[in-house]
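Undergrad: this is a predicted model, with the sequence first.
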Amino acid sequence: MSVFSLPAEVWHRILEYVPNTENTAVWLRTSMDISMLLPLSQTCRRFRDITLSHPALWQSISIGVKPELRGLMRNAIVRSRPCSLSVHVRLAAPSEDDENWSEDLRGLWPEVSARLRELHIEVWQFHALHWDEVFECLYPRLESFSCGNAAINGSVREPFPPFAQGRISHLHRLSLQSCSVVPGCHFPDLTHLALLGNDYMQDICIIELLGRCPNLQSLILSAGGLRNMANEPYIPSESDIIVSLPCLRRITLVNENKGDPLRSLYLYLRRLPKHPDGSSLHVLVGNWVNSKPDDYLVDGSIAPVKTIYIGLKKSSQR
């Protein structure tokens, strides 16, 4: 049987599982590579009907300054209606200076923000961040937000307008990589938090952030070693224990350098009140090696250097 005679429903399922291999953001669902949809739709009338009749194929959008990306973005926004969107935005991409990019983004973003389920922002330069165009709208559907720094040197030190305005306090998953700014608002619905490579964050700021996430279930934290302003390990006191985290069940402390990994956070967790239900808190302490942070979230995928059960009754399952 020729592949051309396959039912449209079968082709839809096949095309839904063509992943975008460049998506490495923590906790974001594997995005589809929609860049192949336009040339596929132009091969024949059969494939044109298949690709254009299924809005879910166009839900993953990459927004950049290249003209071909802008054209693909417009097509995807229209053809994916009324589905939710997963969007990857490159802010101030190097060697691609296009003054029309901001105007295009400003015109399309109100609809995009209203339909966003997942948003990953990749920052390339710090002197020309287009925060205003991205964050001046509301995000009623947004569940996952990730911000990564792709620049060679430095860390993202710009304030995050959505955090300051409290517009995404309903997030479920938050991942910040190489950022020095800690969100200041409360996250009552946040269940998954990842802070990766944030050497500029102070220990107390991270601990205070945990206190604003009362329903946190899973935490990934990596750093060269948390420090206070005097570059000394921070020792938490009883007054720093802001709130119990009754839903927290799994923590991954990833040590990028030699020495005691993330001593401050470990000491903080030791001081957390015991949970009345007696369930265990699973802490993995490992080295970064060459693995993606997501690998640490799957039991058995990477053997941790050390597995610690602290402050609670040991679980019957290991």
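TA: Nice, I can see it.

Undergrad: when you work out contacts or count neighbours from here on, use the C-alpha atoms and nothing else.
TA: Will do.

Undergrad: which residues in the stretch 151-300 of the chain form helices?
TA: 161-165, 203-211, 263-270 (DSSP state H, counting those that start in this stretch).

Undergrad: how far off centre is the shortest one?
TA: Taking CA atoms, centre = their mean, to the nearest Å, one finds the center of helix 161-165 at 17 Å from the center of the full chain.

Undergrad: what's in contact with that helix?
TA: With contact meaning CA atoms under 8 Å, 6 or more residues apart in numbering, helix 161-165 is reached by 131, 135, 136, 168, 169, 183, 184, 185.

Undergrad: give me that answer again for 6 Å
TA: 135, 183 (CA atoms under 6 Å, 6 or more residues apart in numbering).

Undergrad: sorry, back to before: mean neighbour count for the helices of the stretch 151-300 of the chain - can I get that in TSV?
TA: Below are the helices of the stretch 151-300 of the chain laid out as TSV (neighbours: other CA atoms under 10 Å):
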stretch	mean neighbour count
helix 161-165	16
helix 203-211	19
helix 263-270	18
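
Undergrad: so which of these is nearest residue 54?
TA: Closest approach to residue 54 among those is made by helix 161-165 (32.2 Å; CA to CA).

Undergrad: okay, pairing it with this:
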Amino acid sequence: MDHATTILTLPNELLLAIVAAGQEIVEGQQLKSEWTCSQVCRRFRDVIVGAPGLWTLIDLDLHSDSLADIANVYFTRSQACLLSATLRESKDIEKDTFVAEQLSVIVPHIHRIRHLRLFLSANPQTALAPLRPINASNLERLEIRNTVDVYDATLELFSAGAEMLGFIGIEGITPYFPVPWAAALTHLDLLRREEWKSRSWGPTISTHCPSLAHLSLCMVDISIGQLHLPCLKTLHISLLDSVADQSHLLAIFDLFDTPALVEFTIINTHGDQILVLFNSTTLPHSSFPALTSLTFVNAALCHCEEIPDDALPITSAPPLFPLLSSLSLIHQCLMPHLVEGVLSQGRGGRVRYSLECMPSKITGAA
């Protein structure tokens, strides 16, 4: 049988399934499956153009001269469907106002966007200005990655409302609070780069985002302030500066009053800091009665070679975490001492430990 004839006689349902599967292959690909397949023949075009569900994934180059035309095709062919929109810069654009002008193309349709992702290299306070006064009534997920160094850049987004917004992931910029939609947020990722310093975000997040169930933060020091988040279930902290103080990790834990927390991951820790934490019996401001999973990661090269002279032996399971059932020590320095002093104290065999040792620290591990 002629293969070309076979392809052209594909049932409509199978054709639509093939095109939909092709949309998931390569993010940001130049030849989108809905465009390519609709050019094969008139029947393919009629079937694909007439399927609004195939036109709900918009990926736009902010530097493209045809951005407005392409966006209009998707907004028209998707009919009443909600969309996911990604806008990215293919190269650095010198004028931030140009980015703002290009972003403006989605503003009249913002009520139809469910998931919005922006990859920028512009001053966010200028480039994202079109998003400030509008209402994103169906937006559920917002992701912004900005690579321009604008110290302490803060931007008010969707001041007219975004009542469905539950997920925010932002790098290189921090959202302005208060905003009307913050109280409903359940997932917040605030990422920054190493040269930026911590702000006192703790009280702000606690006050305006009481419903958070997941929080990711990049921190330099404990100046972030105290956080009280009664609904928080998972917490991911990245320490941007390696601090030698043995009590630093203990101070970090004392920032988070999260009685419902189940999973806690903290990156850029040291073995001696873990020893101090596990030897502590109380925290002045925090407690972790529900914590079952704890992960420590040493993400950078570490020069800790010897056990500090004042390191205390671990004589019992970590008393601060009564329900701990899973402990992961990933590429952690002083691993042999941790294995001997902490892991051997598993409470009656009920603690399950997941371990990955730094190659230079394997010798002597139990």
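TA: Great, that's in hand. Keep in mind the model is a prediction, meaning the values are calculated, not measured.

Undergrad: that older thread, which among the helices of the stretch 151-300 of structure 1 is found nearest to residue 69 of structure 1?
TA: Of all the helices of the stretch 151-300 of structure 1, helix 161-165 comes closest under CA to CA, at 25.1 Å.

Undergrad: next structured bit after the top helix by length along structure 1?
TA: Looking across structure 1 with DSSP state H, the single longest helix is helix 100-115. On the C-terminal side of helix 100-115 of structure 1, the nearest following helix or strand under DSSP states H and E is strand 116-123.

Undergrad: tell me how far that next one lies from the chain's centre.
TA: Computed by CA atoms, centre = their mean, the chain-centroid distance of strand 116-123 of structure 1 equals 7 Å.

Undergrad: against structure 2, where does that strand fall?
TA: Under TM-score structural alignment, the match for strand 116-123 of structure 1 in structure 2 covers residues 113-120.

Undergrad: before we move on, the earlier item: tell me which strands and helices the longest helix of structure 1 is in contact with?
TA: If contacts are counted by 3 or more CA pairs under 6 Å, 6 or more residues apart in numbering; DSSP states H and E, helix 100-115 of structure 1 sits against no helix or strand.

Undergrad: if I line the two up, what does residue 85 of structure 1 land on in structure 2?
TA: Per TM-score structural alignment, residue 85 of structure 1 is aligned with residue 83.

Undergrad: count the residues that sit near its match.
TA: Counted with other CA atoms under 10 Å, the neighbours of residue 83 of structure 2 add up to 24.

Undergrad: before we move on, the earlier item: residues of the longest helix of structure 1 that come out buried?
TA: For helix 100-115 of structure 1, burial by neighbour count (16 or more other CA atoms under 10 Å) applies to 101, 105, 109, 110, 112, 113, 114, 115.

Undergrad: strands of the stretch 251-366 of structure 2, residue ranges please.
TA: 256-257, 263-267, 293-297, 326-332, 352-357 (DSSP state E, counting those that start in this stretch).

Undergrad: which one of those lies closest to residue 59 of structure 2?
TA: Across the strands of the stretch 251-366 of structure 2, closest to residue 59 of structure 2 is strand 263-267 (CA to CA), at 32.7 Å.

Undergrad: state the distance from residue 66 of structure 1 to residue 94 of structure 1.
TA: 11 Å (CA to CA, to the nearest Å).

Undergrad: likewise for residue 62 of structure 1?
TA: Using CA to CA, residue 62 of structure 1 is found at 16 Å from residue 94 of structure 1.

Undergrad: so residue 46 of structure 1, which state does it fall into?
TA: helix (DSSP: H, G, I helix; E, B strand; the rest coil).
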